[in-house]
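Participant: the following block contains a protein sequence and its predicted model.
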Amino acid sequence: MSFIKHQEVDAMRFEDRVAIVTGAGGGIGRSTALLLADQGAVVAVNDLDPAAAGAVVAEIEAKGGKGCVIVGDAADEAVADEASARVLNAYGRIDILVNNAGISVVAPAEDFVAWDRVIRTNLYSQFYWSRVVAKTAMIPAGRGAIVNVASIAGLAAVPNQIGYVVSKHGVVGLTRSLAVEWGRYGIRVNCVCPGITATDMTTGPTGMDPERLRARVGRVPLGRMGTVGEQAEAIAFLASDAASYLSGVILNNDGGQLALHSGVMM
C-alpha cells in the first residue's frame, strides 16, 4: 500500500512548480517539457522556432497541463532576461530551469569556423539563463533546481566536433561552479550528459552517416541508443525533490559507453 501511495505522489511531483526548458521545440528538450508538465509543472517552452514551441505547448494544454511559449535564441542574453521576467511576472516563481539548447557543427579542428556560434549556444546560453533565473527568482526564494544538459562529449573527446566538445566540457565546469557558489541559497545545480540518443541530430535527415551510427551504437554496452524519454527521466529526477541532496552531480546517461575501455572491442 505504501508503494502505491508513493507512486501516486510521484506522478505529480512537480505540482505547483514552474519550469523553464530551453531548446524545447524538439528532441530531449521537448520530451523533458512534456514530462514536467505531465507531472504537474507549468512549463515555459523556449525555442528559436515559434511553430515548434507552440506545438509543444499545444500538446501540454491538450492533456490538461499549463505552458507558455518563449520564442527566441537561447544564446541571446536579452532573450533570457526578458523571458525570465515574463515567467516570473506571470506565475510569481521559477522553481526549475533546464538548460537544454544546443547545436553541433561537424568539421576537422583545422577547418572549424563556427566557434563563436557553438560556444555561445551551448555554453554561454546556460550561464545567461542560470544567472538571471537565480538572481530574480531562486535566490530570493531560497530554493531552486537547475539541470544543465551537456553530453558525454563533455567528459571525453569526439573527433571532428571541437566546438561541441569544448562547450560541453565547459557546461560540466559551469555546473560544478554554480553548485558550489549557489548551494548557500538552496539552489541545486546538476548536469546530465546524454550518450548517443535517437534525435534528429543522430537519426534525422541531417543526422549521422548510417555506417558511423551503427559503429557508435555497436560500442554501447547496452547495445542500443538511448531515447529522448530516458534522457528526460534523468533530467526530471535531478529536478525533483527525490534528488534533494544531489548538487554538482555530473550524470552520464549513456548506456555504459564511458565505462568501456577505449581499446577493447565489443
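Facilitator: Arrived safely.
Participant: please count neighbours and contacts with C-alpha atoms only from this point.
Facilitator: Will do.
Participant: quick one, longest strand in this structure?
Facilitator: As assigned by DSSP state E, the longest strand anywhere in the chain is strand 187-194.
Participant: which residues are contacting that strand?
Facilitator: Applying Cα atoms under 8 Å, 6 or more residues apart in numbering, the external contacts of strand 187-194 come out as 138-139, 142-154, 171-172, 175-176, 178-179, 182, 231, 234-235, 238, 244, 246-254.
Participant: buried among these? Need that as a selection in ChimeraX.
Facilitator: Typed into ChimeraX, the line below selects the buried ones among the contacts of strand 187-194, using 16 or more other Cα atoms under 10 Å:
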select :138,139,143,144,145,146,147,148,149,150,151,152,153,154,171,172,175,176,178,179,182,231,234,235,238,247,248,249,250,251,252,253,254
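Participant: inside strands: which ones of the contacts of strand 187-194?
Facilitator: Those of those lying in strands (DSSP E): 144-149, 250-253.
Participant: elements contacting the lengthiest helix in the chain?
Facilitator: Taking DSSP state H as the criterion, the chain has its longest helix at helix 162-182. In terms of contacts (3 or more Cα pairs under 8 Å, 6 or more residues apart in numbering; DSSP states H and E), helix 162-182 is packed against helix 115-119, strand 144-149, strand 187-194.
Participant: next, the one to line up against it:
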Amino acid sequence: MSMTFSGQVALVTGGAAGIGRATALAFASEGLKVVVSDLDAANGEATVEAIRAAGGEACFLRCDVTREADVKALMEGVIGAYGRLDYAFNNAGIEIEKGKLADGGEDEFDAIMAVNVKGVWLCMKHQIPLLLAQGGGAIVNTASVAGLGAAPKMSIYAASKHAVIGLTKSAAIEYAKKKLRVNAVCPAVIDTDMFRRAYEADPRKAEYAAAMHPVGRIGLVEEIAAAVLYLCSDGAAFTTGHALAVDGGVTAI
C-alpha cells in the first residue's frame, strides 16, 4: 500500500530519540518534510542530520510542550519553514514513576501531567487550525497500554495516558466531518533509552519485561513508527478516535 505522503509536512514532538526519532526517519523516508521538535536540541539536531544523510528534508525547532508560548512559536516555525502542516505526531512524554499511588509526590504528579497531558492538549490546540487550513490531515498521539487498563506502581503515568486517549477520542469526534482524523498509538514496553535506564541496573527485570509480552520480546521503535505512518496514511482514512495497541499481545491476555 502506498503511503501517498510525497511533498507533505509532518511534525514530530519528542523527536530527539527513541520512538520520535524512528518516526521522523520513517516520515522522511516516505518523502515528507519533517519538523523535529524536542527540548533536547543536540539530539534533535542529530535526528535532523540523520534524515538529511538519508536524502530527506528536515529542520529542528526546540519546544517545551508544557508552555503555550513555546507551542505557538513551534507552529509558527512549522509554517515559516514549510508553509503548511499535514500530519502531527505528539510524542513528547515523561518517564513513569516507580511506586504505589500513596507514595507519589505532588511535584511528580504535576510534572507527568504537564508533559503527557497538557503538552498533548496544547499541541493539538495549535495544530488543529493549521491542519484545517489544509483541508484536513491527521494527528497521532502517543498513549500507552497503561492508558488502556490498570498499571500498578505507575498510577500517575497511567492516568496521564488515559487522559491522552480521552483527548484523542474527543477531538476525533469534534473534527470528524472536517477531514481531520485523530488517533493514538498505545505501545507496550519498547526498546528505547527510557527502557534501558529503567532496567539497566537489574537485568532480571529486563527479562521479565520481555516475558510479559506473549510474543516473547519487547517492541522496536520502528514498529511503533510503522503504526504511526499507517494511522496517517490513506489506508486509515476510515479510522479515527482509535487507540491502537502495538503491544505484542499484552492487552489480549
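Facilitator: Sure, I can see it. Computed from a predicted model, the values in this text were never measured in an experiment.
Participant: and the longest helix of the first structure against the second structure, how far off on average?
Facilitator: Its aligned residues in the second structure lie a mean 0.6 Å from helix 162-182 of the first structure after superposition (mean Cα distance after the TM-score superposition for the first structure).
Participant: whereabouts in the second structure does that helix align?
Facilitator: Using TM-score structural alignment, the residues of the second structure aligned to helix 162-182 of the first structure are 155-175.
Participant: gap between Phe186 of the second structure and Val120 of the second structure?
Facilitator: For the record, residue 186 of the second structure is Cys, not Phe. Using Cα to Cα, to the nearest Å, Cys186 of the second structure is found at 14 Å from Val120 of the second structure.
Participant: and for the match of helix 162-182 of the first structure, what's in contact with it?
Facilitator: Residues contacting stretch 155-175 of the second structure (Cα under 8 Å, 6+ apart): 95-97, 100-101, 109, 112-113, 116-117, 120-121, 141-144, 146-151, 180-184, 240-243.
Participant: any idea what Leu32 of the second structure aligns with in the first structure?
Facilitator: Aligned partner of Leu32 of the second structure by TM-score structural alignment: Ala41.
Participant: pull the number of nearby residues for that match.
Facilitator: 25 (other Cα atoms under 10 Å).
Participant: which residue in the first structure lines up with Ile112 of the second structure?
Facilitator: By TM-score structural alignment, Ile112 of the second structure lines up with Val118.
Participant: its match: what's it in contact with?
Facilitator: Val118 of the first structure neighbours (Cα under 8 Å, 6+ apart): 102-105, 163-164, 167.
Participant: now swap in Val48 of the second structure and tell me
Facilitator: Val48 of the second structure touches 36, 58-60, counting by Cα under 8 Å, 6+ apart.
Participant: who wins on neighbours among those residues?
Facilitator: Neighbour max across the contacts of Val48 of the second structure (other Cα under 10 Å) = Val36, 30 neighbours.
Participant: how big is the offset of the host helix or strand of that residue relative to the first structure?
Facilitator: Taking DSSP states H and E as the criterion, Val36 of the second structure maps to strand 33-38. Its aligned residues in the first structure lie a mean 0.6 Å from strand 33-38 of the second structure after superposition (mean Cα distance after the TM-score superposition for the first structure).
Participant: including distance to Thr203 of the first structure, could the ones in strands among the contacts of strand 187-194 of the first structure go into CSV?
Facilitator: Supplementary listing: those in CSV, determined by distance: Cα to Cα, whole Å:
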residue, distance to Thr203 of the first structure
Gly144, 34
Ala145, 31
Ile146, 28
Val147, 25
Asn148, 23
Val149, 19
Ile250, 26
Leu251, 23
Asn252, 21
Asn253, 18
